[in-house]
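J.: Pasted the sequence and its predicted model underneath.
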Amino acid sequence: MMKLEGIMTALVTPLKQDGTVDEGALKALIEYQIAHKVNSLLLLGGTGEYTSMTMEERFRAVDITIKAVNKRVPLIVGVLEPGVGECLKFCKYCRQAGADAMLVLTPYYIMGTQDALVEFYCTMDREVDMPILIYNIPYRTNVNVLPDTVVRLTREMKNLVGIKECAAMSQAMELLVKVGDKINVLTGDEFSAVSLMAMGAKGAVMATANVVPDAWVKMYELVKAGEIKQAMDMSLDYFSLFKALFSENYISPLKYAMDKAGVPWGEAKLLPLLEAKDETKAWVDRELTRLGVI
């Protein structure tokens, strides 16, 4: 089974004001992340503004990123479609282009039962035939893949390699108990990431690693070395920064923080988001200064 351990940065997608991908900024961001030793990259997740882009620009982002990464780290591509048709289309494109795996969001709006979720992911498994991770983020989709359903999927899918779990910590713990030895259980929550990695999660998919990759790599390495108290202390030290970044829509504060830290990300494409509020920017500035990022 594909191993996905450590820190996976959920990349922002550098976009120009006209909605096109900023190729130079995307390549620079990839180089920055790899130079700072993150273990893998996620393109076009929620942080990557998948829903703000046309399908043609998503294709372009995939092509640019696959060529730029050049197999130096695993590249996972997100697909955030409400149903089967466009999901299959995009997954098949990414497979042909050379992506290592797909992170497939639970179908939303028309909310299926647990049996329907099993059939959905099994259909992806049969039709796409490449490594797949489940993306479970019920606080955004109102759809929750329950741990027992994941157990079923480990038996019925040949290409299931992991899950990005963004449900409650107790659910992530149940997943670790039931499937932690079968697939890569990755947390998508900054605030419980160190605790869950200490309990056995293989790693963390972190949006904030765009701006502080060194901190996340260090926290993961401390956990792996058994230095749990030190990792916890570091997590607490960064808590206020993460709280600031997630205090409103999170993508706008995150891109603001990247700009302040000199991390390449290109121009902003905010709609349907709004620019971060002045008080949020000031909070981010204080925390970046306190932590020595700027």
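T.: Perfect, thanks for sending it.
J.: going forward, measure contacts and count neighbours with C-alpha atoms only.
T.: Fine.
J.: which residue packs closest to residue 235, ignoring adjacent ones?
T.: Spatial nearest neighbour of residue 235, excluding adjacent residues (C-alpha to C-alpha, 6 or more residues apart in numbering): residue 194 at 7.0 Å.
J.: Tell me, how many residues neighbour residue 236?
T.: The local packing of residue 236 (other C-alpha atoms under 10 Å) involves 14 other residues.
J.: ok, and what's touching stretch 184-200?
T.: Applying C-alpha atoms under 8 Å, 6 or more residues apart in numbering, the set of residues contacting stretch 184-200 from outside is 3-5, 161-166, 169, 172-173, 175-176, 179-180, 201-206, 208, 219-220, 223-224, 228, 231-232, 235, 239, 242.
J.: Which of the helices or strands spans the residue nearest to residue 235?
T.: helix 193-199 (DSSP states H and E).
J.: now residue 104
T.: Using DSSP H and E, residue 104 falls within strand 101-105.
J.: all helices for the stretch 101-250 of the chain, in order.
T.: Using DSSP state H, counting those that start in this stretch, the helices of the stretch 101-250 of the chain run over residues 114-128, 138-141, 147-156, 169-179, 193-199, 213-224, 228-245.
J.: Which elements pack onto the third one?
T.: Contact analysis of helix 147-156 by 3 or more C-alpha pairs under 8 Å, 6 or more residues apart in numbering; DSSP states H and E lists helix 114-128, helix 169-179 as its packing neighbours.
J.: And for the last one?
T.: With contacts defined as 3+ C-alpha pairs under 8 Å, 6+ apart, the packing partners of helix 228-245 are helix 193-199, helix 213-224, helix 251-261, helix 278-290.
J.: Just the residues contacting the longest one, thanks.
T.: When you say that, I think you mean helix 278-290. By C-alpha under 8 Å, 6+ apart, helix 278-290 touches 240-241, 244-245, 247, 253, 256-257, 260-261, 294.
J.: and which of those residues is nearest residue 19?
T.: Using C-alpha to C-alpha, residue 256 comes nearest to residue 19 of these, at 18.1 Å.
J.: Next one: the closest one from residue 47, what distance?
T.: Residue 256 sits 13 Å away from residue 47, going by C-alpha to C-alpha, to the nearest Å.
J.: Could you check how many residues crowd around residue 120?
T.: Using other C-alpha under 10 Å, residue 120 is surrounded by 16 other residues.
J.: Second structure for comparison follows:
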Amino acid sequence: MTQLAQNLQGSIVALVTPMFEDGSVDWKALEKLVEWHVAQGTNAIVAVGTTGEPSTLSMSEHTQVIQEVIRVVNKRIPVIAGTGANSTHEAIELTKEAHALGADAALLVTPYYNKPTQEGLYQHFKAVAEAVDLPIVLYNVPGRTGVDMTNETILRLADIERVIAVKDATGDLVRGKELIDALKGRISVFSGDDETAAELISLGAKGNISVTANVAPKIMSEMCAAALQQNQELAQEINHKIANLNNILFCESNPIPVKWALHEMGLIGSGIRLPLTPLAEQYRAPLRETLKATGII
């Protein structure tokens, strides 16, 4: 097991990509966000995961964001590059780029839209792992991709040397516990569902790859640390504090609410790219009130 595989844990933010109102990337805001996360105790950063809008970034923008996050982090915490695609060839090319730029690992989502079989999923991740010398974190989020990677397929993939972890965004705690138990520590499991993260960590997950951490990095880091230390009382106390936030940040498709919240906090501009649109008016006051109630603004 690599040193990264052993040490990767805690609160990992799935970072937004800040944009100006015209949709162009705001590089200064990105730098400030990264510095803020390091200062607030975020344990690692995912650059251009789902929350970073990879679907609407060009290939060059995608790799530029990864490069900039790596530059600013400057080896203080791990940087995991989102390099998933529904084309295996494209996923390999993006992962090669991330490796060349100095990413610590790659996060690869299950190929979306084309709905591969379980064998197709296995062969896809195997092909990437064999093509690029970079640790791989598998990412299963059936609610967004239209394909669900079974525990059996994940167990097969755990035999591949470069596969070090899986992000489970199913929100299914029974299934998550079964996976953790079956893996027996061969690879790490991370929650990809803020609402159930504390409980999954208590069951043996190593941390949370989080949307909520974008707006509450210190709180999420403290919750993950408490859960990892098996301090259930403190973990649940913190989790209760952010429960409404976890919920309202998904009132519309991610990252619409979280980008609006960060804009409201004065950390980023209002930009988001079509077909995503700014947060609907009816959700703005409730989200603002939740940010206030959580002590964020």
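T.: Perfect, thanks for sending it. As the structure is a prediction and not an experimental result, all values here were calculated from the model.
J.: thinking again about what came up before, Serialize the helices and strands packed on helix 147-156 of the first structure to CSV and add fields for distance to residue 271 of the first structure.
T.: Converted to CSV, these look like this (distance: least, C-alpha to C-alpha, whole Å):
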stretch, distance to residue 271 of the first structure
helix 114-128, 30
helix 169-179, 31
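J.: related to what we said a few turns ago, between which two of the contacts of helix 278-290 of the first structure is the distance greatest?
T.: Using C-alpha to C-alpha, the contacts of helix 278-290 of the first structure span at most 20.1 Å, a distance reached by 247 and 294.
J.: quick one: residue 103 of the second structure is in a helix?
T.: No. Counting by DSSP: H, G, I helix; E, B strand; the rest coil, residue 103 of the second structure is not found in a helix; it is coil.
J.: corresponding residue for it in the first structure?
T.: Counting by TM-score structural alignment, residue 103 of the second structure lines up with residue 99 in the first structure.
J.: What of residue 294 of the second structure?
T.: Using TM-score structural alignment, residue 294 of the second structure lines up with residue 291 in the first structure.
J.: give me every residue that touches its match.
T.: Taking C-alpha under 8 Å, 6+ apart, one finds residue 238 in contact with residue 291 of the first structure.
J.: cool, residue 23 of the second structure as well?
T.: Shown in contact with residue 23 of the second structure (C-alpha under 8 Å, 6+ apart): 271-273.
J.: now swap in residue 78 of the second structure and tell me
T.: Each residue near residue 78 of the second structure by C-alpha under 8 Å, 6+ apart is listed here: 8, 43-45, 103-104.
J.: at 7 Å what do you get?
T.: Going by C-alpha atoms under 7 Å, 6 or more residues apart in numbering, residue 78 of the second structure touches 44-45, 104.
J.: what's the counterpart of residue 240 of the second structure in the first structure?
T.: Mapped onto the first structure by TM-score structural alignment, residue 240 of the second structure lines up with residue 236.
J.: Of the helices of the stretch 101-250 of the first structure, which is nearest residue 83 of the first structure?
T.: Comparing the helices of the stretch 101-250 of the first structure against residue 83 of the first structure with C-alpha to C-alpha, the closest turns out to be helix 114-128 (8.8 Å).
J.: With the second structure overlaid, report how far the closest one is off on average.
T.: Comparison of helix 114-128 of the first structure with the second structure after fitting gives an average deviation of 1.0 Å (mean C-alpha distance after the TM-score superposition for the first structure).
J.: tilt between that helix and helix 147-156?
T.: Counting by axes from the mean of the first three to the mean of the last three C-alpha atoms, to 10 degrees, helix 114-128 of the first structure lies at 30 degrees to helix 147-156.
J.: pretty sure residue 7 of the first structure belongs to a helix, no?
T.: No. Counting by three-state DSSP, residue 7 of the first structure falls outside a helix, being strand.
J.: Aligned counterpart of it in the second structure, please.
T.: Here residue 7 of the first structure is matched to residue 11 in the second structure, going by TM-score structural alignment.
J.: Share the number of residues neighbouring its match, please.
T.: By other C-alpha under 10 Å, the residues close to residue 11 of the second structure number 29.
J.: Export the helices of the stretch 101-250 of the first structure to a markdown table and append columns for distance to residue 21 of the first structure.
T.: Formatted as a markdown table, the helices of the stretch 101-250 of the first structure follow (distance: least, C-alpha to C-alpha, whole Å):
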| stretch | distance to residue 21 of the first structure |
| --- | --- |
| helix 114-128 | 26 |
| helix 138-141 | 25 |
| helix 147-156 | 35 |
| helix 169-179 | 34 |
| helix 193-199 | 30 |
| helix 213-224 | 22 |
| helix 228-245 | 23 |
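J.: and residue 24 of the first structure, which of these is closest to it?
T.: Taking C-alpha to C-alpha, helix 213-224 is the member of the helices of the stretch 101-250 of the first structure nearest to residue 24 of the first structure, at 20.1 Å.
J.: re earlier: I'd say the match of residue 103 of the second structure and residue 78 touch.
T.: No. Taking contacts as C-alpha atoms under 7 Å, residue 99 of the first structure lies outside contact range of residue 78: 10.4 Å.
J.: related to what we said a few turns ago, and residue 59 of the first structure, which of the helices and strands packed on helix 147-156 of the first structure is closest to it?
T.: Closest to residue 59 of the first structure of those is helix 114-128 (C-alpha to C-alpha; 16.3 Å).
J.: so the helix holding residue 194 of the first structure corresponds to what in the second structure?
T.: Residues 197-203 of the second structure are where helix 193-199 of the first structure lands when matched by TM-score structural alignment.
J.: mind listing the strands for the stretch 1-150 of the second structure?
T.: Along the stretch 1-150 of the second structure, the segments classed as strands by DSSP state E, counting those that start in this stretch run 10-14, 44-47, 79-82, 105-109, 136-140.
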